[in-house]
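S.K.: this one's structure only:
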């Protein structure tokens, strides 16, 4: 989503869905009502984010950050999911949701839940976080809270910095109602013309390029901010001289910003995408947020002019668009934030001494290396791997998938350096990564200019896998070094997202990746891979086979066990397989961050299923799939969530982890997450998530992420002692 968000919606990160969530024919042995509504489950996820903001034990500025994340998440939910449902209604594509309800019924349920959450969100800010910030010396004030000297200083700021860029737009017979851009904050102003006596309407957009919270000069003992819209509202007379200001109200519009790209083999994808990005700005309205004091006359005008329904109007107490709290959360008050954690270099990649540089290839040749971000450094592992490959004269070729990366990416620079030094470089750039399309177009063109072979994957499929293949000449032979990850090649989000990286020199993985890259860049069609499970052809079938094997092991008395960690659990076939495994007696543990359509309250069906969710300072983003396999665990990591798009319409890859040490480490991590002594949310009756953060004595439960940071720190200290 954004660099500052550590808990995201699972919409932009998991990107898009074409809303083909129609329920398949019921399994004869399973009840029909066996899924939870995916949209309401997403809202329940965002409620968990809100609960972190409401918790007084969460550091204060982190609480402000979680409020901003909640707001940003909800915007994306409306722009994509709600927009999609509305599109289905308008176009008559009345495909039922995953629980069999009509789109109109789903919209009504979403509206009720979202209205309640927005009010709760606003209340958390106004009645809890804002007063707590004030006690800590950080105030968001109103105009009435300022003295005359402060008001004079604010007026000077308004005249110098704000007034020149404001653009009041009148609405009258000569001036039609203006276009309202999505997610912009606006003032609706009613004025009386002193000359004619007529009432008029004007719209004023609050400038988005300026800080939303304007610092109020003071003596330095307190940090004080005035909302920009209030500063503007107090000086409307300057904008409408000779007019009587009757009333003003804030409002904010959300538009459909989903995109549909029709592809065929002859289309120039970049040009089509650029055109669609322009059209996105003019998507139909889907939500109107207004201040709680807006009068009926102004509201009726907005509803009429914006062609929006009353159900789509959200009356919010207090400030609109609390994404602006990212600004407050960034204040330098370390005592009000989580204790800092500096990622350590993975033990295998630590240099022999401080004077030397680690040889990444030599470390990988010794054995597979598993790195856990952000506890262990992305810069000294993934980034160092690519930078060493770029400068190594023995490296002949580099092949990589790029889904999302930062604007100043050292990953992209390494690929450019490699190409400019004469190496063969292939970059598969997924330019359809939602809300990163424009960024990725820029990088794709920059790579092409440097001589990188840039391809855009397979027609009709997004390439979501996180793969790098390096081919190096060693002793007159070619050797492959591979990286398979669960997260994007993005140095910025790598400090906020929890992910896993596997580095291996295993020849079989190298052959698998060689074939996969040939398929992505050319016309090869691979039937089978050895150590990879690849979507869309093999991954679903492979996972179903592994789950069914655990069900059979349970029936045979071998103690079947399935462990799955994902961002979203929605796919009906996978869920049904888990139900069957549970009914057969296999233990099923699901660790999910966001959406979960799996139920745990079906007697005789889900008795052996446990579902947990963990949210915190880092966004849990890795995907792990572990199977008991009769006492010889089989574990995979990779990029795929359990959603239709990931299994059917994307190129995804899971790699089997073969090191016994790494398998044990991943299973131990999973078992810790499911432990009753660890803080988490439990999925229970009726799809309700219950937070478990303290024990029966009121003592805080173990924070998994803190425990993981401590574990990495102890390993580093032990290495230093040796």
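M.R.: Structure received. Here the structure is a predicted model, which means the values were calculated and not measured. Residues are numbered from 1 along each chain as shown.
S.K.: rest of the way, CA atoms for contacts and neighbours
M.R.: Will do.
S.K.: now residue 689. Nearest residue, chain neighbours left out?
M.R.: residue 683 (4.6 Å; C-alpha to C-alpha, 6 or more residues apart in numbering).
S.K.: likewise residue 123?
M.R.: residue 317 (7.5 Å).
S.K.: hang on, the one you found packs against residue 289?
M.R.: No - with contact defined as C-alpha atoms under 8 Å, residue 317 and residue 289 do not form a contacting pair (10.2 Å).
S.K.: hold the first one in mind and look at this next one:
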């Protein structure tokens, strides 16, 4: 199919625009200061991952001489040029705000990031003593000379580069020191008694690199430090994994991780704005990086480390986000003293339950479901897919306990979940040691679906209970990500899940399912059918409407079909947090399409798809975005929600997001996002949902 380049927004630039919205949210006056710090840290961490994966991929294409254009008509080289231009504008904006307004706000609230030169002698003495006792032993200066080549600079590490004069030979030497931020933290808290303040609400910090820089001569006894500066590198961190050639996928991923730790090519060099030219020249020559990938920073390097400040015990400076409550239908499980194992199962036999995290507590719903299954003597088997799991996962503990209790437990652990590979490898090994059957999915596909199945023996027959969600089985992120979960015993969907798990474990070639939409077999076809049906209804003089909420919209076939639906008269509202490659509101193209992005305290992660269907709505939730990778290169599961009451709940939720004029950004016809005007009666989707919960 041929696509018109002018009808598509560049994927990478759309992502940068999303990250810009994160940054601008952190600059809004309505947010508390530590919440602003959180958004600034997220912005920087997002950028790190973007360079490690997306920029690295484009840079590799350029070096390989690839000139194939993206769907919006840009070569890899053209995309890199635009990326660097836009990112540099944003980092300058971030630094300026951090150095001025945000720093002033921190000071006003009693949080000070002091420079060594600002301290009095007593404070300097304490810092120097701390340096000698707690930092000095960790430092290893590495000299660069003919006998000592330039050392390897690890990915995202903070480093000090210095020119040292050897007094005996009057010879200048280049020295590199890695700053041990992981061992001692980025910000060192100076005790209040040293600052001479009795206000426990006040906190005084000095950065570890500032302290090292001002004690640098202690490292070079008998020599003189002529000048020094700090730098940070970002490397290509995408795994090259040849699954088809791997005899052991676990071993193959472990070996690939070792290569990542060694690091790929440098894709970004961050340096202080005032870095001495002789040091900069040595870095450029040694790292071999083009000038366009050098970022001159006017603030601290690596502002993602601002998340250290979130540990400050000042609850008045951040929004209380621990707001969840037990789902109303599960409240009896909390209050009941009866340890009857079948309580949650008896509830699900009567009705299905729709969960909305973090408003509905993950702990008292999904964790309760798995925990009860692990301990219930009537449960015979548990099957679950694990994509990203918290390090101290109650779900994992329950699965191990279930195996100890003699149940058949099967887990699919996705070893290729980016940046969680190491964590998942460790879990896979522990699960296998506990006697659990661990599988790694289908060769060539990531398993991204979030499904759990419990098989229970009841009255001489087996009954299946299941959970299908939009988010990971991760207890930590469940408190900050908005996700939808579906608990039910629907026999058709249960049957589909049994087939899907058999497919994932390699015992089935199943391609057709009764109700479940599964990629890469049926998901794309079904979404195309559903959109086309709205078009047909319009052509027959009926109403056509689509509401879809997701993380990203990239797939060109779906976008082209949405354009056609708009031109036919179908009303379409897209609620897309991140990347959106579609232009809305364009005359004769997308006049009937509106695009909203919600950026708030919680990360909007749920995927909901609603189709009017001639006043008989079909509604779906699941793990897939409308991206090529989700529709064609991943194992995803999207389930219909057929209960009228639950469908109504999802529609009301979508309307809450549509009418939001506080957290929402609206994309105009030029692809530019604008914030809605706020007033005293603003509709605040996330806050309004919290209020409903409290009622």
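M.R.: Done, it's in. Computed from a prediction, not measured in an experiment: that's the story for all the values here.
S.K.: for the residue nearest to residue 689 of structure 1, list the residues it contacts.
M.R.: By C-alpha atoms under 8 Å, 6 or more residues apart in numbering, the contact set of residue 683 of structure 1 is 599, 600, 610, 611, 612, 689, 690.
S.K.: the aligned residue in structure 2 for the second one in helix, strand or coil?
M.R.: To tie it back to what came earlier, the one meant is residue 600 of structure 1. Superposed on structure 2 with TM-score structural alignment, residue 600 of structure 1 falls opposite residue 584. Recorded secondary structure, residue 584 of structure 2: coil (DSSP: H, G, I helix; E, B strand; the rest coil).
S.K.: quick one: the helices in the stretch 1-150 of structure 1?
M.R.: Per DSSP state H, counting those that start in this stretch, the stretch 1-150 of structure 1 carries helices over the ranges 38-54, 60-77, 83-91, 103-124, 130-135, 148-157.
S.K.: mean neighbour count, the ones you listed: which tops it?
M.R.: helix 60-77 (a mean of 25; mean count of other C-alpha atoms under 10 Å).
S.K.: does anything pack onto that one? Which helices or strands?
M.R.: Judged by 3 or more C-alpha pairs under 8 Å, 6 or more residues apart in numbering; DSSP states H and E, helix 60-77 of structure 1 is in contact with helix 38-54, helix 130-135, helix 325-329.
S.K.: can you put the helices of the stretch 1-150 of structure 1 in CSV and add distance to residue 391 of structure 1?
M.R.: Output for those, formatted as CSV (distance: least, C-alpha to C-alpha, whole Å):
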stretch, distance to residue 391 of structure 1
helix 38-54, 43
helix 60-77, 39
helix 83-91, 46
helix 103-124, 50
helix 130-135, 49
helix 148-157, 51
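S.K.: any idea how far residue 52 of structure 2 is from the equivalent of residue 183 of structure 1 over in structure 2?
M.R.: Taking TM-score structural alignment, the alignment pairs residue 183 of structure 1 with residue 156 from structure 2. Separation of residue 156 of structure 2 from residue 52 of structure 2 (C-alpha to C-alpha, to the nearest Å) stands at 10 Å.
S.K.: for residue 195 of structure 2, same thing?
M.R.: Taken as C-alpha to C-alpha, the span from residue 195 of structure 2 to residue 52 of structure 2 is 40 Å.
S.K.: give me the more crowded residue out of the two.
M.R.: For residue 195 of structure 2 versus residue 52, neighbours defined as other C-alpha atoms under 10 Å are more numerous around residue 52 (23 against 16).
S.K.: circling back: I figured the match of residue 600 of structure 1 hits residue 575, correct?
M.R.: No - contact criterion C-alpha under 8 Å: residue 584 of structure 2 and residue 575 do not qualify, at 12.0 Å.
S.K.: and for the two, which residues touch both?
M.R.: Each of residue 595 lies in contact with both residue 584 of structure 2 and residue 575 under the rule C-alpha under 8 Å, 6+ apart.
S.K.: translate residue 631 of structure 1 into the numbering of structure 2.
M.R.: Using TM-score structural alignment, residue 631 of structure 1 pairs with residue 615 in structure 2.
S.K.: overlap in contacts, residue 317 and residue 289 of structure 1.
M.R.: By C-alpha under 8 Å, 6+ apart, no residue touches both residue 317 of structure 1 and residue 289.
S.K.: which of those two has more neighbours?
M.R.: Applying other C-alpha under 10 Å to residue 317 of structure 1 and residue 289 shows that residue 289 carries more neighbours, namely 20 against 17.
S.K.: what's the match for the more buried one in structure 2?
M.R.: Here residue 289 of structure 1 is matched to residue 270 in structure 2, going by TM-score structural alignment.
S.K.: likewise for residue 143 of structure 1?
M.R.: So residue 143 of structure 1 corresponds to residue 116, using TM-score structural alignment.
S.K.: next one: residue 93 of structure 1
M.R.: In structure 2, residue 93 of structure 1 lands on residue 66 (TM-score structural alignment).
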